[in-house]
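Undergrad: What follows is a predicted protein model with its sequence.
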Amino acid sequence: MAADVPAADALAPTAADRPSASRRRLLTWLLALPVLLAALVVGGAGPASAHAELDSSNPAAESTVPSAPASVTLRFTEGVETGLGGVKVLDPEGKRVDTGDAEHGIGGPSTVTVKLSPGLAPGTYTVAWRVVSEDSHPIAGAFTFNIVRASASSANIGSQGADSSVTFVDGLARGLAFASYALLAGSVLFLVALRPAAVGRFRVWMLLFASWAGLLVSTVAALMLYGPKASALPFSSAFDLDVLRATLETKLGRALSVRILILGAAGALLGYLVAVLPTAGRRRRQVLGGAWALLSAGLAATWSLSDHASVGMQAPLAVTADIVHLLAMGTWLGGLAVMVLLLFGTERDEDGEELPGALDVPTVAWFSKIAMICVSVLIVTGVYASWRQVGSFDALFSTTFGLLLILKANFVTLMIAAAWTARRWLQARLRASAGARAGDPMARKQTIRRAVAAEAALAIAVIAVTTVLVNTEPARTAYAREEAAKPRIASASTPFDAGGSAGKGIVDVAIDPAKSGVNTVDVFVRDPLRNPIDPPEVTVTVALPDKQIDAIAVPVEHIAPGQWRAQGVSLPLAGTWQVSIAVRTTDIDRAIVTVPLKVR
């Protein structure tokens, strides 16, 4: 970890540092991010889960069942937690008819079942559910079903959203946690590796303490607020011990608890570092730097193992990449923060003595190289994460997550440009130290101050956008959900031959919206020239052999020439349904045709 900083003359410019080469490097960095993002976004992949979605239910949404069910079962697209949520079933008057807590069913963590009171009366029942998906984000929804028949009224469940004050303070806590982590992890690594004497400065010491305390306070706040946020409870419930106990049993609650424990160890090591670092030798600095890097990786893992990276395809690789991404972010931004303090702070004490750890050109040159390595890591890991969570250009440009990702990429690109400006100043300073005219040192220092200040301001913007990103549904699942919600019709056409002189024709069948639940089935009968015809009888049945559902009669009504329709047809499960149409053209001539139609 610790490296001896070479003298300025050891960093004299080479042919590779000519302005034309520098411009080419800048152009490379500015082009790398969007090009890699484009390449991987359109690279294609299987679906990557993030926020869970309700896949199906029994009884199905908007369906009518002939008798009172003993329970309600919800099936989600991924595993969910119910400790901070649950399932409520309300009768038409708004009274709860569920008994006991919601439990995982025989389908495992992705299935939630709640029992119902026996002997429920006919009418419309409302199911309101709230669970936490595997990426630690709370989700909620509601639907209705009918027992025997629909009633004139149904229960009003009101808003299921979290308290606005809880959401606001939780967002602040998450943003503070990201910023504090970056400052804490990177500033210590910068001091250990490049400027150990600077730890004796009061401003630097305050930065270390404030970032450690900020991460601790924000983590405790996030832990206390997660329960109210996930359960849609008021702000005051943050101090409810029962809610806190339920939070500690969740995936995120355990991760935040581990983060607090790691922060305890980090605080002890930080105190030791402040005491010994100014006089520590190279070997001790290497050991201290390695220990701090391990603790920083552990802190990063508390995010990666409880958020988007931990769910979906290639989860182990995604978690590893996310940890590396956070470490690179911290190394860059934390080191940048120390540079800001040293550049803008007073360089001499009240007695006129030079303060320890003054920033010099070789130190900035070394950090410039480290920063570019961090940028490379951030681009590669960031683009990989974007590919997992976006998946297509349509999702990139049509979802909140995708637009925020573009905004973050632009900020990072501007940060690279600011860093390049600082590097150009360094090259000029190094040439001066090699024998060229020094020029105005104060003017050059002002140049690098402006570049570093701009880089720091953009870093704050990046952290702010990142905070919003981690609380936003990934573009891949948001886009898929929006696409699934669009009206769709499953249709097919097939010829039939019932025999006789007028026994041939074409049957068209359509299911709308072709989603599990209530659908409308339309059948069109036409002659070989596709003119509507009205045979004496048309009957329809549906079956789902894959799920052992035998043929169910669908009563169709003749509504127009050549057209029959059945409304309110319950197709409770997703799958490929076999739709059979029997067409009787005479007393003795009859044909049966079957077409497969996919129901989502």
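TA: Thanks, I have it. Model, not experiment: these values are computed from the prediction.
Undergrad: rest of the way, CA atoms for contacts and neighbours
TA: Will do.
Undergrad: I'd like to know which elements the helix or strand harbouring Arg481 is packed against.
TA: Using DSSP states H and E, Arg481 maps to helix 475-485. Judged by 3 or more Cα pairs under 8 Å, 6 or more residues apart in numbering; DSSP states H and E, the packing partners of helix 475-485 are helix 361-389, helix 393-398, helix 400-433.
Undergrad: And the contacts of the following helix or strand past that helix?
TA: Going down the chain from helix 475-485, the next helix or strand is strand 490-497, by DSSP H and E. Here strand 490-497 makes contact (Cα atoms under 8 Å, 6 or more residues apart in numbering) with 503-514, 591-593, 595-599.
Undergrad: before we move on, back to that, who touches the helix holding Arg481?
TA: 47-51, 388-392, 395-396, 398-402.
Undergrad: Now with 10 Å, please.
TA: Identification of contacts with helix 475-485 by Cα atoms under 10 Å, 6 or more residues apart in numbering yields 47-53, 386-392, 394-405, 472-473, 513, 515, 600.
Undergrad: go on, stretch 338-346?
TA: Against stretch 338-346 from outside (Cα under 10 Å, 6+ apart): 183, 186-188, 190-191, 195, 198-199, 201, 203-204, 207-208, 333-334, 336-337, 354-355, 357-360, 363-364, 367, 445-446, 448-449, 452-453, 455-456.
Undergrad: Inside helices: which ones of the residues you listed?
TA: Among the contacts of stretch 338-346, the residues falling in helices (DSSP state H) are 183, 186-188, 190-191, 203-204, 207-208, 333-334, 336-337, 363-364, 367, 445-446, 448-449, 452-453, 455-456.
Undergrad: what's the distance between Ala553 and Arg584?
TA: According to Cα to Cα, to the nearest Å, Ala553 stands 16 Å off from Arg584.
Undergrad: what about the two, which has more around it?
TA: Of the pair Ala553 and Arg584, Arg584 is the one with more neighbours under other Cα atoms under 10 Å, namely 20 against 13.
Undergrad: next up, a second structure to put side by side with the first:
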Amino acid sequence: MRKIFQSALVIALLLAPSRAWAHAHLKRSDPAADSRVSSLLLAIRLWFTERPELSMSSASLKDADGNEVVMMLPEAGRPGDNEIHFRLSAPLLPGRYVLAWRTAASDGHPSRGSFGFTVVGEAAVTPLGSASTSPIAVRGSEGNGQKQTSRSQTGVGEEEEDAASPANSLARALLFTALLAVIGVVAFRVLVLPRARTVSSELCQKIARRAAAFGLLASGVVIFVSLVRLYLEARMMGAMPGMPGPSLNQIVMQTLWGYAFMIQVAAAVLALVAFSLAVRGMRIGWTIATISAAVLAITPALGGHAASSPRFTSLLISADFLHVLGGASWLGSLFCVMLIGVPMALTTEGGDRWGNIASLVNSFSPVALGSATLVVASGILASWIHLEHLSSFWTTNYGKTLLLKLLLVGCILIIGAYNFRRVQPQLVKEEGVARLRKSAGTELAVGFLILLVTGLLTGISP
């Protein structure tokens, strides 16, 4: 059973739902990069691969002498177009101009870039809101304008952002780890402990209280790392020279990422209170902790690509929620079994200790199998919707990083096969428990490395 679960886990890790597109990349613009346009230009329009957050979007237009041109605040285009535009306060004089832009998708990952264009004499102009998306070209330059439109669709002048920096990647990995720990503690208490029928009720209560203490610590980590991520988000958005960054109030109150941040922190605070009650043996604490864990499981979807997807939004949010819930039920429960349940079972007298350990491990196995099924099903669904080109797995930095993740997953396969064939049948002996603790410790260490790589992957665009 454990071997089957490990194989399912490998598939789930490869699927990585709702994180396939990490940034709002510039798809095209009007004017296009290096195009020649009319002096009657009314606005500058930008189209992105994801819906940009209007409150986190800004642009700066400068002429050849470095003088800044006054533009209005960004406005959203038609629903579903992923477009924003900046109206010009006055017609542009002939000459060369450079537009520097910045925005962020709903997952909070910013992107930025710049491109230039040339304003020439008056010509017919495309009204704002027209169906045309090509830049306005003067007579005799239609071919050049068409060529530059094609170039702009590839994100000409787009710069790499700090979303994949070591600090941001580590913060995301630590947040994933803390979230999995909080949810895993609840899954261990609700799904694993009640199935360990040969373990005495007194020992179960002691294990539950120790698990609640660990959940208390993990909840505090969720709050702390969430605040660190807010700081890093504000720093990323304020890194564009010549553009004022959005305030913390704008980031938190006017974006989907901020909405998810507030829910996450509130749920973590509620979990903190719940685990405090559970440590004291109050059953109501576990009820509140279960609700908090369910809310925390959905926050990655609300602050990720699932919530901003132009299609199947509700379905993607549900799939991402089930993916996190399933993964946390496995990894967090395994942590509780090996670092809380097994050590406490070893303190019991006589031969019951080996039976208690075997009961805990055996009660964990069906939970692991069910969680793996949940992870695989939700991952397949989300990946089928998100992944655009298979070739991106071997032609991009995202794909190269994914190969590292594959190597780590292969290590987990080997450890899982060893546990299933050599360790689990010997749990009734002291030697078998020693092997289990060593191999499971290695398995958890590799699992954390996978979370580190996942933290990097979620900041890289494939």
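TA: Here it is on my side, so go on. Everything numeric in this text was worked out from a predicted model, so none of it was measured.
Undergrad: on that earlier part again, quick one: the helices and strands packed on helix 475-485 of the first structure as JSON lines, columns for mean neighbour count and distance to Ala490 of the first structure too.
TA: Shown next, in JSON lines, are these (neighbours: other Cα atoms under 10 Å; distance: least, Cα to Cα, whole Å):
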{"stretch": "helix 361-389", "mean neighbour count": "20", "distance to Ala490 of the first structure": "29"}
{"stretch": "helix 393-398", "mean neighbour count": "17", "distance to Ala490 of the first structure": "23"}
{"stretch": "helix 400-433", "mean neighbour count": "20", "distance to Ala490 of the first structure": "30"}
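Undergrad: Out of those, which is closest to Gln563 of the first structure?
TA: When these are compared by Cα to Cα, helix 393-398 sits nearest Gln563 of the first structure, at 37.4 Å.
Undergrad: which part of the second structure lines up with the closest one?
TA: Aligned by TM-score structural alignment, helix 393-398 of the first structure corresponds to residues 390-395 of the second structure.
Undergrad: re the thing from before, can you list the helices and strands packed on helix 475-485 of the first structure in a markdown table and add distance to Tyr479 of the first structure?
TA: Compiled in a markdown table, these are given as follows (distance: least, Cα to Cα, whole Å):
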| stretch | distance to Tyr479 of the first structure |
| --- | --- |
| helix 361-389 | 10 |
| helix 393-398 | 5 |
| helix 400-433 | 10 |
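Undergrad: looking at these, which is closest to Gln567 of the first structure?
TA: Taking Cα to Cα, helix 393-398 is the member of these nearest to Gln567 of the first structure, at 33.8 Å.
Undergrad: mean deviation (superposed) between that closest one and the second structure, please.
TA: On superposition with the second structure, the mean distance recorded for helix 393-398 of the first structure (mean Cα distance after the TM-score superposition for the first structure) is 2.0 Å.
Undergrad: Quick one: list the elements packing against that helix.
TA: Counting contacts by 3 or more Cα pairs under 10 Å, 6 or more residues apart in numbering; DSSP states H and E, helix 393-398 of the first structure is packed against helix 19-41, helix 361-389, helix 400-433, helix 475-485.
Undergrad: Including distance to Leu84 of the first structure, could these go into a markdown table?
TA: A markdown table is the format used below for these (distance: least, Cα to Cα, whole Å):
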| stretch | distance to Leu84 of the first structure |
| --- | --- |
| helix 19-41 | 35 |
| helix 361-389 | 26 |
| helix 400-433 | 25 |
| helix 475-485 | 23 |
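Undergrad: of all these, which lies closest to Gly85 of the first structure?
TA: helix 475-485 (21.6 Å).
Undergrad: what does the match of helix 393-398 of the first structure rub up against?
TA: The contact list for stretch 390-395 of the second structure (Cα under 10 Å, 6+ apart) reads Leu387, Tyr398, Gly399, Lys400, Thr401, Leu402, Leu403, Ser461, Pro462.
Undergrad: again, but for stretch 164-175 of the second structure
TA: The contact list for stretch 164-175 of the second structure, computed with Cα under 10 Å, 6+ apart, reads 22, 109, 162-163, 176-181, 218, 221-226, 228-229, 232-233, 236, 448-461.
Undergrad: Drop anything exposed from those residues.
TA: Using 16 or more other Cα atoms under 10 Å as the burial test, the contacts of stretch 164-175 of the second structure include 22, 109, 162-163, 176-181, 218, 221-223, 225-226, 228-229, 232-233, 236, 448-461 as buried.
Undergrad: Contact partners for Leu334 of the second structure?
TA: Per Cα under 10 Å, 6+ apart, neighbours of Leu334 of the second structure: 181, 184-185, 188, 192, 328, 340-341, 361, 364-365, 368, 440-441, 443-444.
Undergrad: Out of those, which is nearest to Leu427 of the second structure?
TA: Val361 (8.9 Å).
Undergrad: for the closest one, what are its contacts?
TA: Val192, Ala196, Leu334, Val337, Met338, Gly341, Val342, Gly355, Gln424, Leu427, Leu436.
Undergrad: Next one: the equivalent of the third one over in the first structure from Leu571 of the first structure, what distance?
TA: Matched across to the first structure, Leu334 of the second structure falls on Leu336, judged by TM-score structural alignment. Look at Leu336 of the first structure and Leu571 of the first structure: by Cα to Cα, they are 59 Å apart.
Undergrad: Looks like Ser309 of the second structure contacts Asp81 (just checking).
TA: No: counting by Cα atoms under 10 Å, Ser309 of the second structure stays clear of Asp81, with 11.8 Å between them.
Undergrad: what residues do the two have in common as contacts?
TA: In contact with both Ser309 of the second structure and Asp81: Glu50, Arg51, using Cα under 10 Å, 6+ apart.
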